[in-house]
Every structure is written in C-alpha cells, then in structure tokens.
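J.: predicted structure and sequence below. I'll ask about it afterward.
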Amino acid sequence: MPITNRESDARLAVAAAQAGAAVVRDMYGEPSARFEKGAGDFATAADLAAEKAVLDVLRGARPDDAVTGEESGRTGAADAERRWLVDPLCGTLNYAVRTMLVAVNVALRTGAGTTVAAAADPFNDEVFWTDGEHARVRRGGADEVLVPSAGSRLVDVNLDPPFPNAPDFRAARLLTDPAFGEHFRPRVVSTTLAVAWVAAGRRAAYVTDGRPYDSVHFAAGIALCEAAGCVVTALHGQPLGTGADGLIVAADRRTHTTLLELVRSQVPAER
C-alpha cells in the first residue's frame, strides 16, 4: 500500500521531534548560558541546538515548506499553505534547573488546520504523535493508541503569563476554589507535555489562559488531543481562535463541563 502525504508528514514530524529530543537529552546537565528574550523568558544553548536539529530534518525533507520556530522565528512565505510550528524545548526553566519535565513539539499547519503533530518526551523516550486521524505514543519502536481517561482526576493548570482574561479569570484562583478540590487534584508541571498526557489518559484535563491557538507551544498537544477524542475549547467553551483566548482540554465531556462551570464562576455576576 502506498504511503500517503499525510502519513509521510507524520513520520517526518516524529523524526524531527526525535532529533530535537536527542539533543535535549545529550545536553542535559551541562552548564549553559541564558539568552534573555524579555519578560522573564529566556533560551539556553540546548533550545538553540535542538531547534537546529529539528529544522535540519524538516528542511532536508520539505525544503519548500515555511517554518515558525520558537527561537528562529518565521521563515518562508507569510501566506504559505504549509507551515511547521516548532517548539524545541517546552519547559526551558525546568530544564535549566535540571528538572526532567520538558517536551519537543513539532506540528504542521496546512491551511487552517493542524494535519500532523509530534510531542517528544526526551527523558522517557516517548513520542506522542498524530496523523490527524489517530493519536498514538511510540516507545521502544512500537506504537500504542492513546486513550483519554478522567480517572486520575489530575488537572494540570498553567500559571505562566500572559493572562488576557484577567481579572475575570485567574488560573491561580481556580486552584483555590473549594469546588475544584471537590472534583480534581491540581498539578503544575510548566510544560505542554501535560497536554499530551491528557490524550494519553495520564491527566484528566489541562487549563491555561493565554493565546494557545496556532502557537508553537500548544499546536502539537492540541492536535494530539483532538485526534484522541478529547474535548478541546477556548477558556469559555468557544472554538479555539474565536472570541476570548485560553484553553481547556478535557478527557471527556463531563470533566470539560465541570471545568467550564468553575471558570465561569469567576466572572462577576453583573456581567
């Protein structure tokens, strides 16, 4: 059976994410200068080297595709039909302080949608990936279908800025809501690897403020969750990319509904 373009793109996304993950793993623990990017954000030598490894794979196979890299910015035609979104080291601060909670994210936007994606965990030798129709995790050369589950009751909440929905919504306030504690147990790992964990059934949900639509940080995880059958919306339940920003990814409709109610409860009644 011939390999379709989407299958080929999916294999490329996995290979690129694995190349970046190998660099991240090999450079772990090395002394590294911080390259300040403003607003408290920074990159390390590992960010730069991992992005180069990812881009080398992508450009070697798809030289005509456009790319947006976390560190190198946008290249290729501004209106390109095909654009790769690359976050070479999601969890830079974790990595810089020798915490092994990071991801290498690679996603392909074709037109208005993400068609394939891969999120690699360098330290567990896992790659979560999707061809846009199915979601799987590859470990030890074998693929396993991702099955979302809310059974853990663990919800990751991102506390990093920006906070465009403040003061009506603050992620930190969600954690202190007694109703949240009645339903869920909070986790804060500060990497979008946690989004892939929702697709894998390791988290019940993920919540963040900010602007995740078409983002190098979130595109891969969102595509994985959508392919796995998770419920994925913006912070107030609307489709991503419309209205207010933010993100709720939930393993099932019941979990999503509960989180949506908790978010809405923060908005003053007079509104």
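T.: Yes, it's here. Residues are numbered from 1 along each chain as shown.

J.: only C-alpha atoms for contact and neighbour calcs from this point on.
T.: Fine.

J.: tally of neighbours for Pro167?
T.: 10 (other CA atoms under 10 Å).

J.: that one should be in a strand, yeah?
T.: No: read with DSSP: H, G, I helix; E, B strand; the rest coil, Pro167 is coil and lies in no strand.

J.: and the longest helix seen in the chain, what other elements does it pack with?
T.: Looking across the chain with DSSP state H, the single longest helix is helix 5-27. Helix 5-27 makes packing contacts with helix 45-61, strand 82-90, strand 103-110, strand 113-121, strand 126-130 when contacts are defined by 3 or more CA pairs under 8 Å, 6 or more residues apart in numbering; DSSP states H and E.

J.: repeat that for 7 Å
T.: Applying 3 or more CA pairs under 7 Å, 6 or more residues apart in numbering; DSSP states H and E, we find helix 5-27 packed against helix 45-61, strand 103-110, strand 113-121, strand 126-130.

J.: just want the angle from it to strand 103-110.
T.: 160 degrees (axes from the mean of the first three to the mean of the last three CA atoms, to 10 degrees).

J.: what does helix 5-27 contact?
T.: 46, 49-51, 53-54, 57-58, 88, 104-107, 116-123, 127, 129-131 (CA atoms under 7 Å, 6 or more residues apart in numbering).

J.: now that helix, how far from the chain's geometric center?
T.: How far helix 5-27 lies from its chain's middle: 15 Å, per CA atoms, centre = their mean, to the nearest Å.

J.: over to stretch 56-63?
T.: On CA atoms, centre = their mean, the centre of stretch 56-63 falls 22 Å from that of its chain.

J.: list of residues touching that stretch?
T.: Ala16.

J.: check which residues of it are buried.
T.: By 16 or more other CA atoms under 10 Å, the buried positions in stretch 56-63 come out as 56-58.

J.: what do you get for stretch 121-139?
T.: Buried residues in stretch 121-139 (16+ other CA under 10 Å): 121-122, 126-132, 134-138.

J.: take a look at this one as well, against the first:
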Amino acid sequence: MQGSANLNLMIKAARKAGRSLVKDFREVENLQVSSKGAGDFVSRADIAAEKIIHDELMAARPTYGWVGEESAPVEGKDPTRRWIVDPLDGTTNFLHGLPHWAVSIALEHKGEIVAGVIFDAAKDELYWAEKGAGAWMNDQRLRVSGRRSMIECIFATGVPFGGRGTLPATLQDLARLMPACAGVRRWGSAALDLAYVAAGRYDGYWERGLNSWDIAAGLLLVREAGGLVGPIREGQDILEKGAVLVANDQIFAPFAKIIRDE
C-alpha cells in the first residue's frame, strides 16, 4: 500500500480504534437485557474510540484542526488543514449487535477533502482514498458499478427516525424511486453506504440531515472510484447542508432527476 504519511497515519488510527470497538462489540450482547446499560456502554465505547483517534492524529499533527462527533471542534494553528472524524458511524447497529458500522476519518485541506479512510472493523474491510490516487478496499482497486439502466440498479438511503423533519421528503423520494429501480437498502451507516457505492455494490445513494463527519471520507471514495457526487438541492454545500446524492456516471442524471423531483 503506497500512501502519503498522512494517509498511513489515518489508517493506523482507524485500525487501532477499530480493534477497540470490536472488543466492545463482543460485549454488547451481554448488555441487551438492560437497554440503558447497553446504551451507556456504547456511548463510552464511542467516546473511547474517538480519544484513540484524536491521540494518534494530534500527537503526529498537533497544528491541524479537528472536528469530531463526540468532542468540541478545535481550530488548529494550521488553518488550512483539519481532521473530520466519526469514531463510530452506525451506532444504532452497534447497540443492537448488528455487525455493520465503521470508523470514518477524513483530512480536509483548504476546504477540500484530500484523504479518507473508512474501516469496517467487523468485516475487516479497510476503504481508503487520496485525491488523484484512486479508491481502494484493502489492496483491491475500487470502481463504481457500470450499470446503465435504472431498473437494474440498487440504491441506498437512510430513512429518518424518531420524528426527524426530513422523513416526509424521504418518503416522497421512495415513492418516486421504487417503481423505477431494482430496490432500496437502508443499512444504517452513511459512511458504509458511500463506500459500497465506491465498490460498485450499490449503484447510488442519497440522504438528508447528515453531519460532515458522516460523509467526508466517503465522498472522496466515491469520486476517486469514478462516481459523481452532488447536493440534493443544486448549489448547496454538501458538507455544510448534509444532503447528498451520489451515483455512477451512467445513472447519476436520471437518479438525480427523480430525487430532486425535476
């Protein structure tokens, strides 16, 4: 694996946090009898994983900024670079003993994501990308799918829960999309949804109401695997607004037309 010093640092941090989370994941089943106990345990696991990543990255690059799900943002002495970290994307899956969750780490330079790592520790699948160097899973080069017909395509999304305001729009999306495609999956991890598009497992993905740490690394993976990335509402900043639409280059236009209800 030939990567930059920063990428190798990110991979080391992701693997270290992943090992910690796998250990905790094995304990979750024993805590299912007490939902509060399990929830508290997973919160502690999440925070511990972020501390591992923070300590690894900031020890090596103390001048970089930091944005993480479980901690306050830090403005670095180097204003051009910052880490964007989700230590456990797919927390609800983790809490329920479902082995579909990931560590996500991205490096932003001058407002652009230049390196990304997503580690699916439960399946030992490490996805990584650097700007201009392609996207990879372990030692395998990734390419988005080559499907050209919407009716053959499988898409992924997140269906909002707990009374979130984006639910009506998502249900309307599904009503328009389902008759036109081969299926929609909702697996509960935005980072892995994007990684799966990069790997050609899904043909496209869209979702609203996301945070920058959910998607930063995955967006670069999709781009470097030959996919197209855009906001759901044209002209919006994806990381700022948290509404994203990605697909292979063959079906991006018809897919976007359905989701944007044009």
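T.: Received the coordinates, thanks. In this text, all values refer to a predicted model and were calculated from it rather than measured experimentally.

J.: picking that back up, how about JSON lines for the helices and strands packed on helix 5-27 of the first structure, with distance to Ala10 of the first structure added?
T.: As requested, those are arranged in JSON lines below (distance: least, CA to CA, whole Å):
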{"stretch": "helix 45-61", "distance to Ala10 of the first structure": "11"}
{"stretch": "strand 103-110", "distance to Ala10 of the first structure": "9"}
{"stretch": "strand 113-121", "distance to Ala10 of the first structure": "5"}
{"stretch": "strand 126-130", "distance to Ala10 of the first structure": "7"}
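
J.: tell me which residues of stretch 24-35 of the first structure come out buried.
T.: 24-25, 27-28.

J.: pick the one among those closest to Glu81 of the first structure.
T.: Distance ranking of the buried residues of stretch 24-35 of the first structure against Glu81 of the first structure, using CA to CA, places Val24 first at 29.8 Å.

J.: mind checking how far the closest one is from Pro88 of the first structure?
T.: Look at Val24 of the first structure and Pro88 of the first structure: by CA to CA, to the nearest Å, they are 8 Å apart.

J.: which neighbours do these two have in common?
T.: Ala50.

J.: that's a strand at Ala122 of the second structure, yeah?
T.: No: counting by three-state DSSP, Ala122 of the second structure is not found in a strand; it is coil.

J.: so what's it up against?
T.: Counting by CA under 7 Å, 6+ apart, Ala122 of the second structure has contacts 22, 99.

J.: the residue nearest to the spatial centre of the second structure and Glu152 of the second structure, how far apart?
T.: The second structure has Ala191 as the residue nearest its centroid, 1.6 Å off, counting by CA atoms, centre = their mean. As for Ala191 of the second structure, its distance to Glu152 of the second structure is 23 Å (criterion: CA to CA).

J.: Gly209 of the second structure and Ala243 touch, don't they?
T.: Yes: here Gly209 of the second structure reaches Ala243: they are 6.1 Å apart, a contact under CA atoms under 7 Å.

J.: more neighbours: which of those two?
T.: A side-by-side neighbour count of Gly209 of the second structure and Ala243, using other CA under 10 Å, places Ala243 first with 21 against 15.

J.: what residue of the first structure matches up with that one?
T.: In the first structure, the residue matched to Ala243 of the second structure (TM-score structural alignment) is Gly246.

J.: give me the number of residues near the nearest residue to that match once chain neighbours are set aside?
T.: Of all residues not flanking Gly246 of the first structure in the chain, Asp209 sits nearest, at 4.0 Å (CA to CA, 6 or more residues apart in numbering). Residues near Asp209 of the first structure, counting by other CA under 10 Å, number 25.

J.: also the one 10 residues further on?
T.: Counted with other CA under 10 Å, the neighbours of Ala219 of the first structure add up to 28.

J.: map it across to the second structure for me.
T.: Aligned partner of Ala219 of the first structure by TM-score structural alignment: Ala216.

J.: quick one: Ala121 of the second structure from Gly68 of the second structure, how far?
T.: From Ala121 of the second structure to Gly68 of the second structure the distance is 19 Å (CA to CA).

J.: same check, this time on Arg164 of the second structure
T.: Note on Arg164 of the second structure: its distance to Gly68 of the second structure, by CA to CA, is 22 Å.

J.: these two: which is more packed in?
T.: Gly68 (21 against 10).

J.: next, the buried residues of stretch 96-109 of the first structure.
T.: 96, 100-109.

J.: just name the closest of those residues to Gly181 of the first structure, please.
T.: Leu101 (24.4 Å).

J.: hang on, that closest one packs against Asn94?
T.: Yes: taking CA under 7 Å as the definition, Leu101 of the first structure is a contact partner of Asn94 at 6.3 Å.

J.: now Gly183 of the second structure: closest residue in space, sequence neighbours ignored.
T.: Ile154 (4.9 Å).

J.: over to Ala119 of the first structure?
T.: Asn105 (4.5 Å).
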